[in-house]
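J.: Predicted model and sequence below, questions to follow.
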Amino acid sequence: MTADKNASPQLTVFIGSLEEKSDEFYRKNKNILPHIARVLLVATFLEDGLRILTQFEMQRRYIAGVWACGLFVSSALIVISVFCQLVPAGLILFRRYVDVACLALIFEVFFQRFIYNIAWDEMIPNEFARIGAVLLLLAEACNDANAVPILYKAADHYVDLQNLTNWLQLAGRVFLAFSVEFGITPLQIIKLIVGFSLAILIIIGYKTKLSATVLACWLTLFNFYKVISGWMHNEIMEILIYGFFLNITVVGGLLNVIALGPGTKSIDSKKKYW
């Protein structure tokens, strides 16, 4: 019993020490974290858009076969898909019309599933995770009138921008939780337990920055492990690379959580009034 009683205070002290060190890290890097987050967040869209361009002939023939629509129509669909990835990614990186760019990226997530006729029960968690990262990016951009000029104009008449930002942060955290992968091997089960536990803390906004930091490191570790372990299997490399950049985008979303904090829709925020 004595050991059990001592364990809890020791754990509390350990977590408190981690929070202090992480807070110090955030303060020192608060100006650079959002920039890194943006680069990581658009990584999957840049990779996918450029890959489709390099495989343009193969992609347009595939879509033409799926929809029996002819090469002209399939080419137009691919051009729209590439445009809706590369152009918004560029706008986000240069902080121009981020509100429009984020909407375009969300549209692209669904548009791509449509043109490739992907079943809606396949890869849905991954798509939700990407949408969550985009929503967090939009929430971060709401602090800059030059980055979201349309939202700022709407805020004069129709939108409570601060309230919208808080809801975007909450929705983004919830969608990011879909990045947790299920599996049946011992390693996958450990990854699921750790990832799911951290995701729940991020969703409810409890010790949010620390939880997001640990989950970002956890995902990065397994991201590189998965690619390195499957490097010799050429038949699945394209899937592994897609998953790699998808997880990079999720890490970018987590960095936005770290940079922004949880917002008012969180336990961390409510604790100030307890």
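T.: In hand now; what should we look at? Residues are numbered from 1 along each chain as shown.
J.: only C-alpha atoms for contact and neighbour calcs from this point on.
T.: OK.
J.: could you pull out the helices for the chain?
T.: If DSSP state H is used as the criterion, the helices of the chain fall at 2-29, 33-41, 43-54, 56-67, 71-93, 98-115, 124-141, 149-155, 161-176, 186-204, 208-229, 237-260, 267-270.
J.: Please identify the most buried of these.
T.: Per residue and on average, the most neighbours among these fall to helix 124-141, with a mean of 25 (mean count of other CA atoms under 10 Å).
J.: How far does that helix sit from its chain's centre?
T.: Taking CA atoms, centre = their mean, to the nearest Å, one finds the center of helix 124-141 at 5 Å from the center of the full chain.
J.: now stretch 158-167
T.: Relative to the chain's own centre, stretch 158-167 is displaced by 20 Å; criterion: CA atoms, centre = their mean.
J.: One more to weigh against that first structure:
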Amino acid sequence: MAARINIARPNPPAYTPDPHGFGNARPAPAYRAAPANPDDPVEKLRQYASKVEDLIDIYSQPLRPHLPAIGRFLIVVTFLEDALRIVTQWGDQLWYLQKHRHFPWGISHLFLFINVVVMLAGSYLTITKKHTEFAVAGLFSVVIIQGFGYGLIFDLNFFLRNLSVIGGLLMVFSDSLSTRKAAFAGLPMLSETDRRKYFQLAGRVLLIFLFLGFMLQGEWSFSRLLVSIVGLGLCGMVAVGFKAKWSAAFLVIILSVFNVFVNNWWSIHSKHPQRDFLKYDFFQTLSIVGGLLLLVNMGPGGLSVDEKKKVY
């Protein structure tokens, strides 16, 4: 039998699964972004906006569950007031339509009757969230018909204000749309989610036209100029959907204060002709405030800067 011979050999090198050192247990220095400059005006504005958003979220929590109902009621309050005005001033309305608008006797009665019925029915359906599409279509038709019937369609202030009211109605309609898909999936149809995005965009843009009307009427002063500049900036933010919730909340505050101090119809004598104009403006502004409240509750929608920031 051959003898076993032990020959000393050097120990083999240890097996290294990562010969290049990529698996080194020592953590590599992490990449850190450069700290933001606290003196940068843009950074200060971003921090301020963040604080404002937090405050709005905190103080609006108790009211948030009720915002849709409040918004819907305020949007239709101008139609309810208008229906009450027609009923209580029936004779004066007929006289104006027949004397100044040259409506035939029966047509003037029918015109007023249809307006009252559609406004009351549409307001009820909007508040109760029943058949919202028909309610919005009916109230939208009232805005158009009254503009032509009373000869106000070419009045710039009336036109801008009613564009804002239509914007509020579109916000109501977009709020009612669910996320279910179209019934015929194979056809090139928009889903209700897409429809909601487009209606929210249109509603946002139309809501801000009230401020344009405010800037075009009345006498200028320093306070009016300041409010106009601030309001115009907020309206631009609402239109593009940038910080839309808190900019809409600020517009609600500004419009509410403006409405109480400027459209104070209750301080005018009941026989004064200016009382009806102020009352009309007061309730129309309330309707636009209702549309902005729905915007605060729903957000700006998919076609907005705020939504795009979430993606990118």
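T.: Arrived safely, thanks for sending. Everything numeric in this text was worked out from a predicted model, so none of it was measured.
J.: what's the distance between the closest residue in space to residue 258 of structure 1 that isn't next to it in sequence and residue 19 of structure 1?
T.: Spatial nearest neighbour of residue 258 of structure 1, excluding adjacent residues (CA to CA, 6 or more residues apart in numbering): residue 209 at 4.8 Å. With the distance defined as CA to CA, to the nearest Å, residue 209 of structure 1 ends up 8 Å from residue 19 of structure 1.
J.: now stretch 188-199 of structure 1: which residue numbers in structure 2?
T.: Aligned by TM-score structural alignment, stretch 188-199 of structure 1 falls on residues 224-235 of structure 2.
J.: same question, stretch 129-142 of structure 1
T.: Stretch 129-142 of structure 1 corresponds to residues 164-177 in structure 2, going by TM-score structural alignment.
J.: Residue 249 of structure 1 pairs with which position in structure 2?
T.: By TM-score structural alignment, residue 249 of structure 1 lines up with residue 287.
J.: and if you look at residue 120 of structure 1?
T.: Checking TM-score structural alignment: residue 120 of structure 1 goes with residue 154.
J.: can you tell me which residues contact its match?
T.: For residue 154 of structure 2, no residue meets the contact criterion (CA atoms under 8 Å, 6 or more residues apart in numbering).
J.: now it: how far from residue 146 of structure 2?
T.: 12 Å.
J.: What of residue 40 of structure 2?
T.: 52 Å.
J.: go on, residue 152 of structure 2?
T.: From residue 152 of structure 2 to residue 146 of structure 2 the distance is 8 Å (CA to CA).
J.: How about residue 129 of structure 2?
T.: Distance, residue 129 of structure 2 to residue 146 of structure 2, using CA to CA: 25 Å.
J.: One more: residue 307 of structure 2?
T.: The gap separating residue 307 of structure 2 from residue 146 of structure 2 is 37 Å, by CA to CA.
J.: Surely residue 169 of structure 2 touches residue 75?
T.: Yes - taking CA atoms under 8 Å as the definition, residue 169 of structure 2 is a contact partner of residue 75 at 7.1 Å.
J.: which residues are common contacts for these two?
T.: With CA under 8 Å, 6+ apart as the test, residue 169 of structure 2 and residue 75 both reach residue 291.
J.: How much space separates the equivalent of residue 264 of structure 2 over in structure 1 from residue 218 of structure 1?
T.: Counting by TM-score structural alignment, residue 264 of structure 2 corresponds to residue 228 in structure 1. Here the criterion is CA to CA. By it, residue 228 of structure 1 lies 16 Å from residue 218 of structure 1.
J.: returning to that earlier point: quick one: the match of stretch 188-199 of structure 1 to structure 1 mean distance?
T.: On superposition with structure 1, the mean distance recorded for stretch 224-235 of structure 2 (mean CA distance after the TM-score superposition for structure 1) is 1.4 Å.
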